[in-house]
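Engineer: Based on what follows, work out the 3D shape:
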Amino acid sequence: MQSIAISNVLLVEDDLVFQKNFVRVFEHMAGDWKIQAFQDGASALEALAKPNLKFNLALIDIGLPDISGIDVIAAVRQRFAELPILVTTAFTAEETFLSAIRAGANGYLLKGGTDAALGHSIELVLQGQYPVSPALARHLFRLAGAPNAMALSNKLNLSQRELELLQLIAKGCSYASCADVMNISLSTVQTHIRNMYRKLEVCNQRQAITKAQSAGLLNI
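Structural biologist: Below you'll find the model as predicted:
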């Protein structure tokens, strides 16, 4: 009797609920899947340093508790030149998306989709395609059709962390909640806020959100 080849999955996701969701999705997919999961970037990078590793797919969250998932993507791509890497995240900022693609990601999915949609995206990336969540794709197409907004976006020169923070604030999160989500101190949040106001040339949250929306930086 011929044995079934095992497909190995590298999963870097700090949320245990989402980890279980991924396990459930693979249970309903054809083949024999073995998932090696990590809840932080440092553990994943430590594992990548070991010899004789073999993976068929990587699923990586960007909002990790210790380091950016972008750094993990870059490390995985350096180790495995041809490995399909699928980003699963809550971050919708254009710069975050572009940073993930530049680091080596092959697809970008926003969390909150159905198991069926996630399974379909996994199948697509394994076939060599580049799946992107429809909501994010619409946002990017709007940006592509607005050259003036894109020029303003580049001129503002907000950092990735500042964009992530601005996205959370635009969704109604308090400074304390932003600190928890981004795993940074409240004082660091306040420093980012001051830097954003300076770059955007605004004085309050409402003005910052309005200007960022006009630059196509927010997807809310």
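Engineer: Only C-alpha atoms from now on, for both contacts and neighbour counts.
Structural biologist: Noted.
Engineer: Show me what the helix or strand where I73 lies is packed up against.
Structural biologist: Element membership for I73 (DSSP states H and E) is helix 69-79. Packing contacts for helix 69-79, counted by 3 or more C-alpha pairs under 8 Å, 6 or more residues apart in numbering; DSSP states H and E, involve helix 41-48, strand 57-60, helix 94-103.
Engineer: Which among the ones you listed is found nearest to I193?
Structural biologist: With C-alpha to C-alpha as the criterion, I193 lies closest to helix 94-103 of the helices and strands packed on helix 69-79, at 17.7 Å.
Engineer: Here is the second sequence; please produce its structure so I can put it next to the first one:
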Amino acid sequence: MVHMKIAIIEDDPLLSKNLKLLLENEPGFTVLATFPSADGILPKVKRLIPEIMLVDLGLPGISGIEFITQAKKEMPQIDIIAHTIFDDKETVFTAIKAGATGYILKGCRPQELIDAFNEVYHGGSPITPKIARKVILEFQNFEMNEKKNLSIVEEDILKDICHGMTSTEIADKLSVHSSEVKNQIKQIYKKVQAQTTTDKATKSINDLIILSSREKEILNWIKHGKSTWDISQILQTQLSH
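Structural biologist: Alright, predicted model coming up:
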């Protein structure tokens, strides 16, 4: 039986209340506390000892990313899910490198959030598809620290994430248990955390993932802001000729 101890940091009082109600409605979920900001709460968190924290990044005062950095330094055993509206690359990777175990965008379905907590609790790193795409593009632009290459399985998983597949679909395709896929995604997170800063980026995606020419073309369109609808129209035009 799952017995998950949770703390929430969210400055929107209505959202904070709804999140608490949602999580406490789940069997085995216990919300120990909710906080409207991260200012001065670390001593309280250390006394509560939650297993998982849901942290808004756009907090007043100390930012969510600053709090994640402090919390992971003093309480490395705690898993932290970033819960935010921010989907820009800089925020995503700063949060991951600060120590976020997962990155979930606000506005997701309630069940997605419940699934994210369960995934973290069982050793995974939940990541929404939109953010997953930013992870794979990060490997296009960054040189891995100490030249840590991706495993064959990680390469396959990144390719499938890029195409919008879920961890369950990837597990079915690779004929492995879903926990194995979740573990591989967690390893990818760790490698992102080990990367250098953007101005030192030099490594090509060709050194990390073997993609077809069409996949590279699609990745390039995504990188330049093309939507799924735009890309489908381009592909249909190319096929018609």
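Engineer: ok so, going back, output the residue interval of structure 2 matched by the helix holding I73 of structure 1.
Structural biologist: Counting by TM-score structural alignment, helix 69-79 of structure 1 pairs with residues 64-74 of structure 2.
Engineer: once aligned to structure 1, how far is the matching stretch on average?
Structural biologist: Once fitted to structure 1, stretch 64-74 of structure 2 is off its aligned match by 1.2 Å on average (mean C-alpha distance after the TM-score superposition for structure 1).
Engineer: Now do the buried residues in that stretch.
Structural biologist: 64-69, 71-72 (16 or more other C-alpha atoms under 10 Å).
Engineer: With distance to T168 of structure 2 added, can I get the residues you listed in CSV?
Structural biologist: Shown next, in CSV, are those (distance: C-alpha to C-alpha, whole Å):
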residue, distance to T168 of structure 2
G64, 30
I65, 29
E66, 33
F67, 32
I68, 28
T69, 31
A71, 31
K72, 29
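Engineer: Number of residues surrounding the residue nearest to G64 of structure 2 when sequence neighbours are not counted?
Structural biologist: Sequence neighbours aside, L57 is the residue nearest to G64 of structure 2 in space, at 3.9 Å (criterion: C-alpha to C-alpha, 6 or more residues apart in numbering). The tally of other residues near L57 of structure 2 (other C-alpha atoms under 10 Å) stands at 24.
Engineer: Next, work out how far apart L57 of structure 2 and N183 of structure 2 are.
Structural biologist: L57 of structure 2 sits 25 Å away from N183 of structure 2, going by C-alpha to C-alpha, to the nearest Å.
Engineer: Counting by contacts, list what the top helix by length along structure 1 packs against.
Structural biologist: Counting residues, the longest helix in structure 1 under DSSP state H turns out to be helix 186-200. Under the contact criterion of 3+ C-alpha pairs under 8 Å, 6+ apart, helix 186-200 of structure 1 touches helix 160-170, helix 175-182, helix 205-214.
Engineer: residues in structure 2 aligned with it?
Structural biologist: Following TM-score structural alignment, helix 186-200 of structure 1 has no partner segment in structure 2.
Engineer: Which stretch of structure 1 lines up against the longest helix along structure 2?
Structural biologist: As assigned by DSSP H, the longest helix anywhere in structure 2 is helix 178-193. Across structure 1, nothing matches helix 178-193 of structure 2 (TM-score structural alignment).
Engineer: And stretch 12-28 of structure 2, by the same measure?
Structural biologist: In the comparison with structure 1, stretch 12-28 of structure 2 aligns to the range 15-31 (TM-score structural alignment).
Engineer: which ones are touching I80 of structure 2?
Structural biologist: By C-alpha atoms under 8 Å, 6 or more residues apart in numbering, the residues touching I80 of structure 2 are 52-55, 68, 99-102.
Engineer: Just to be sure, it is in a strand?
Structural biologist: Yes: judged by DSSP: H, G, I helix; E, B strand; the rest coil, I80 of structure 2 forms part of a strand.
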